[in-house]
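# turn this into a model:
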Amino acid sequence: MCKVIAVTNQKGGVGKTTTTVNLGIGLAKEGKKVLLIDADPQGSLTASLGYVEPDDLGTTLATIMLAVINEEEIKPEDGILHHEENVDLLPANIELSALEVTLGNVMSREMIMKDYIEMMRERYDYILIDCMPSLGMMTINALVASDAVLIPVQAAYLPVKGLQQLIKTISMVKKRLNRKLQIMGILLTMVDFRTNYAKDISTMLHVTYGSKITIFENVIPLSVKAAETSAEGISIYAHCPRSKVSNAYKSLTQEVLENEK
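The predicted structure is shown next:
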């Protein structure tokens, strides 16, 4: 049974794309069939997997969603790119920005991505959606299409403070559009526990949200190596398999798998 996970936070630079790449490839290493969907017009996920010129790609998420809107035939293999680390990718580029504007005039506009993902569920064990840093219509589409939400949060005051609006939006989508939607958990990223500040932020996160939402025991440490992988088009496992950040993503993968049992 396929699990669809939206990786989202309206705050940029909190590690959404890095988390999507390394969790997805981590799941693939455990024998799971994984599709990664880039739902950000900046194409960060697409570039992080080696497609450095996403605007040159012929078929993307925008193409697929436009086909859904126009009730055109879509084949499951349309637009899918295969990465060397055994994950599939549906890429994105700047065309997604124009599509988001178009969605404002579309009937049942919140359901367009869901229609596509429902078709793809039987082909994969996990589908991970890397959302754009906003709470616009594209992110709402991702939440409506998903079973669960994974929220990466940088270990800093403003990203943690900004969770209130995101959680409110998720609750609204659950109430009105997707009853099965659950928050899988909050993942603390870019953590430097050598500082008291990071420890204070972690404490604030647990005090504020710990009684309502799962906070992953595993955290992602601050790492230059994790950033370097994006430029190389590979995961942290291929770049530096024995590093602390690689071990952290391995632990996260196991937590996600345990959550399914």
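# contacts and neighbour counts: CA atoms only from here.
Will do.
# could I get the full set of helices for the stretch 151-261 of the chain?
157-161, 163-176, 196-209, 224-232, 236-239, 244-259 (DSSP state H, counting those that start in this stretch).
# from the contact counts, what lies against the shortest one?
Using 3 or more CA pairs under 8 Å, 6 or more residues apart in numbering; DSSP states H and E as the contact criterion, the secondary-structure elements in contact with helix 236-239 are helix 224-232, helix 244-259.
# mind checking which of those is nearest residue 153?
Of all the helices and strands packed on helix 236-239, helix 244-259 sits nearest to residue 153, with 14.2 Å by CA to CA.
# relative to helix 224-232, how tilted is that closest one?
80 degrees (axes from the mean of the first three to the mean of the last three CA atoms, to 10 degrees).
# ok, residue 102 - contacts?
For residue 102, no contacting residues are found, by CA atoms under 8 Å, 6 or more residues apart in numbering.
# show me where this protein has its strands.
Taking DSSP state E, the strands of the chain run over residues 3-7, 34-39, 81-82, 88-90, 126-131, 148-154, 182-189.
# ok and the longest one relative to helix 163-176, angle-wise?
This means strand 182-189. Going by the same axes, to 10 degrees, strand 182-189 makes 160 degrees with helix 163-176.
# same question, the first one
Orientation check (the same axes, to 10 degrees): strand 3-7 against helix 163-176 gives 150 degrees.
# what is strand 3-7 packed up against?
Right, strand 3-7 is packed against helix 16-29, strand 126-131, helix 137-145, strand 148-154 by 3+ CA pairs under 8 Å, 6+ apart.
# figure out which of those is closest to residue 35.
Using CA to CA, these put strand 126-131 closest to residue 35, at 4.8 Å.
# the closest one - contacts with which helices or strands?
So strand 126-131, by 3+ CA pairs under 8 Å, 6+ apart, packs with strand 3-7, helix 16-29, strand 34-39, helix 137-145.
# winner for burial among those?
Comparing the helices and strands packed on strand 126-131 by mean neighbour count (mean count of other CA atoms under 10 Å), strand 34-39 ranks first with a mean of 27.
# what's that one packed up against?
Partner elements for strand 34-39 (3+ CA pairs under 8 Å, 6+ apart): helix 16-29, helix 44-48, helix 61-69, strand 88-90, strand 126-131, helix 137-145.
# leaving out chain neighbours, which residue sits closest to residue 114?
Distances taken as CA to CA, 6 or more residues apart in numbering place residue 145 nearest to residue 114, at 4.2 Å, with adjacent residues excluded.
# my guess is the one you found contacts residue 120. True?
No. Applying CA atoms under 8 Å, one finds residue 145 not in contact with residue 120, separated by 11.3 Å.
# tell me the spacing between residue 248 and residue 20.
14 Å (CA to CA, to the nearest Å).
# then residue 45?
Distance from residue 45 to residue 20, by CA to CA: 8 Å.
# the structure of the following sequence is requested for comparison with the preceding one:
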Amino acid sequence: MMVKTQEEIRIIAEGGKLLGAILEDVVSRIREEVTGHELAEFAARRMQEAGGKPAFVGYGTPPYPAALCVSLNNCVVHGIPSDYAFQPGDIISLDIGMIYQGLYTDMARTVSLEPITQRERELIDTASQALDVGISEIRPGNTTGDIGYAIQQYVEGKGFGVVRDLAGHGVGHALHEKPEITNFGTRRSGTKLKTGMVLAVEPMITLGDWHVRIARDGWSVMTADGSKAAHAEDTIVVTDSGYEILTR
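All right, here's what the predicted structure looks like:
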């Protein structure tokens, strides 16, 4: 069901608040010589301590192997954590999902290790701002197309690319549910939003061309032209008056 009950929303909100705090803790550990593998192990421990469990482990085909996606530089999303030690100039996108009392939440943030260029800083900021722009379109009667249109106009207005091959989604009973929420499109198109829907909105943007390719590991989504990328995501519930962000 795309529309969740009040009790389900309460649980998702509780899990979302916990997940937001966990990702803040993960981000605070980022520094030179730390590895993605270390961050993923820390994230898994924190989720277990919070009474949840990682949503990503074992997901998909081939089964995803970690509690956290760590996507570096020209990797847009779904990067597999490794023993690579972070270096100055790295752009690091972290995507995390948790199952809490049987229900799912999902979120992502992009950070960096200085020095990065001014344009790279703008890339990261634009992903975060585009998330807020998209979320601001959430209210009963609006559509998923309204969200995508707003994100696309904002991102392309800043001169960045909007990845077309990946999308946001419903979330709750599973990690990925209907409706699909693309980051591009036209107003009044797609699925009409209703009170009680729980959505994961997630702009994925590039410094260059928007086309992507899948790496040999079967998971990492890379920019086709090698340009750097950024990603931001929150879980949001549609309310009678608009929306509530559940992962902040």
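# what's the TM-score once they're superposed?
Scored against TM-score structural alignment, normalised by the length of the second structure, the superposed chains reach a TM-score of 0.29; 135 aligned residues with a CA RMSD of 6.6 Å.
# ok, back up a step: distance to residue 202 of the first structure added to the strands of the first structure, as JSON lines?
JSON lines is the format used below for the strands of the first structure (distance: least, CA to CA, whole Å):
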{"stretch": "strand 3-7", "distance to residue 202 of the first structure": "20"}
{"stretch": "strand 34-39", "distance to residue 202 of the first structure": "29"}
{"stretch": "strand 81-82", "distance to residue 202 of the first structure": "37"}
{"stretch": "strand 88-90", "distance to residue 202 of the first structure": "33"}
{"stretch": "strand 126-131", "distance to residue 202 of the first structure": "24"}
{"stretch": "strand 148-154", "distance to residue 202 of the first structure": "10"}
{"stretch": "strand 182-189", "distance to residue 202 of the first structure": "8"}
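# and the ones you listed: which comes nearest residue 174 of the first structure?
Short answer: strand 182-189, nearest of the strands of the first structure by CA to CA, at 7.9 Å.
# quick one on the thing from earlier: among the helices and strands packed on strand 3-7 of the first structure, which is nearest residue 115 of the first structure?
Judging those by CA to CA, what sits closest to residue 115 of the first structure is helix 137-145, at 7.9 Å.
# taking helix 163-176 as reference, get the angle to the closest one.
Going by the same axes, to 10 degrees, helix 137-145 of the first structure makes 50 degrees with helix 163-176.
# which other helices and strands contact helix 137-145 of the first structure?
Judged by 3+ CA pairs under 8 Å, 6+ apart, the packing partners of helix 137-145 of the first structure are strand 3-7, strand 34-39, helix 95-103, helix 112-120, strand 126-131, helix 163-176.
# ok, which stretches of the second structure are helices?
Here the second structure has its helices, by DSSP state H, at 6-28, 36-49, 118-135, 144-157.
# could I get the ones you listed as a markdown table with mean neighbour count and distance to residue 242 of the second structure?
Listed next are these as a markdown table, based on neighbours: other CA atoms under 10 Å; distance: least, CA to CA, whole Å:
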| stretch | mean neighbour count | distance to residue 242 of the second structure |
| --- | --- | --- |
| helix 6-28 | 19 | 15 |
| helix 36-49 | 19 | 29 |
| helix 118-135 | 21 | 9 |
| helix 144-157 | 23 | 13 |
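# how about those in a markdown table, adding distance to residue 96 of the second structure?
As requested, the helices of the second structure are exported to a markdown table (distance: least, CA to CA, whole Å):
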| stretch | distance to residue 96 of the second structure |
| --- | --- |
| helix 6-28 | 7 |
| helix 36-49 | 8 |
| helix 118-135 | 16 |
| helix 144-157 | 22 |
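# do you know how far residue 179 of the second structure is from residue 76 of the second structure?
With the distance defined as CA to CA, residue 179 of the second structure ends up 22 Å from residue 76 of the second structure.
# neighbour count winner among those two?
residue 76 (27 against 21; other CA atoms under 10 Å).
# that one is in contact with residue 230, isn't it?
Yes. Using CA under 8 Å, residue 76 of the second structure makes contact with residue 230 at a distance of 6.3 Å.
# overlap in contacts, the two.
Joint contacts of residue 76 of the second structure and residue 230 (CA under 8 Å, 6+ apart) are 93, 204-206.
# returning to that earlier point: to residue 173 of the first structure, which of the strands of the first structure lies closest?
strand 182-189 (10.3 Å).
# between the closest one and strand 148-154, how big is the angle?
20 degrees.
# next, the angle helix 16-29 makes with strand 182-189 of the first structure.
Going by the same axes, to 10 degrees, strand 182-189 of the first structure makes 110 degrees with helix 16-29.
# quick one on the thing from earlier: wait, which of the strands of the first structure is closest to residue 64 of the first structure?
strand 88-90 (9.3 Å).
# residue contacts, residue 156 of the second structure?
Residue 156 of the second structure neighbours (CA under 8 Å, 6+ apart): residue 162.
# would you mind measuring from it to residue 91 of the second structure?
Where residue 91 of the second structure is concerned, residue 156 of the second structure sits at a distance of 20 Å (CA to CA).
# of all the helices and strands packed on helix 236-239 of the first structure, which lies closest to residue 126 of the first structure?
Nearest to residue 126 of the first structure, of those and by CA to CA, is helix 244-259 at 10.4 Å.
# remind me what that closest one packs against, helices and strands.
Packed next to helix 244-259 of the first structure, using 3+ CA pairs under 8 Å, 6+ apart, are helix 16-29, helix 236-239.
# which helices and strands does the longest one pack with?
It refers to helix 16-29 of the first structure. Using 3+ CA pairs under 8 Å, 6+ apart, helix 16-29 of the first structure sits against strand 3-7, strand 34-39, helix 44-48, strand 126-131, strand 148-154, helix 224-232, helix 244-259.
# a markdown table for the ones you listed, including distance to residue 88 of the first structure?
Putting these into a markdown table (distance: least, CA to CA, whole Å) gives the following:
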| stretch | distance to residue 88 of the first structure |
| --- | --- |
| strand 3-7 | 14 |
| strand 34-39 | 5 |
| helix 44-48 | 11 |
| strand 126-131 | 9 |
| strand 148-154 | 20 |
| helix 224-232 | 17 |
| helix 244-259 | 17 |
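# residue 201 of the first structure: which of these is closest?
Relative to residue 201 of the first structure, the nearest member of these by CA to CA is strand 148-154, separated by 9.3 Å.
# the closest one vs strand 126-131, what angle?
50 degrees.
# please name every helix or strand in contact with strand 148-154 of the first structure.
When contacts are defined as 3+ CA pairs under 8 Å, 6+ apart, strand 148-154 of the first structure packs onto strand 3-7, helix 16-29, helix 157-161, strand 182-189.
# lovely, talk soon.
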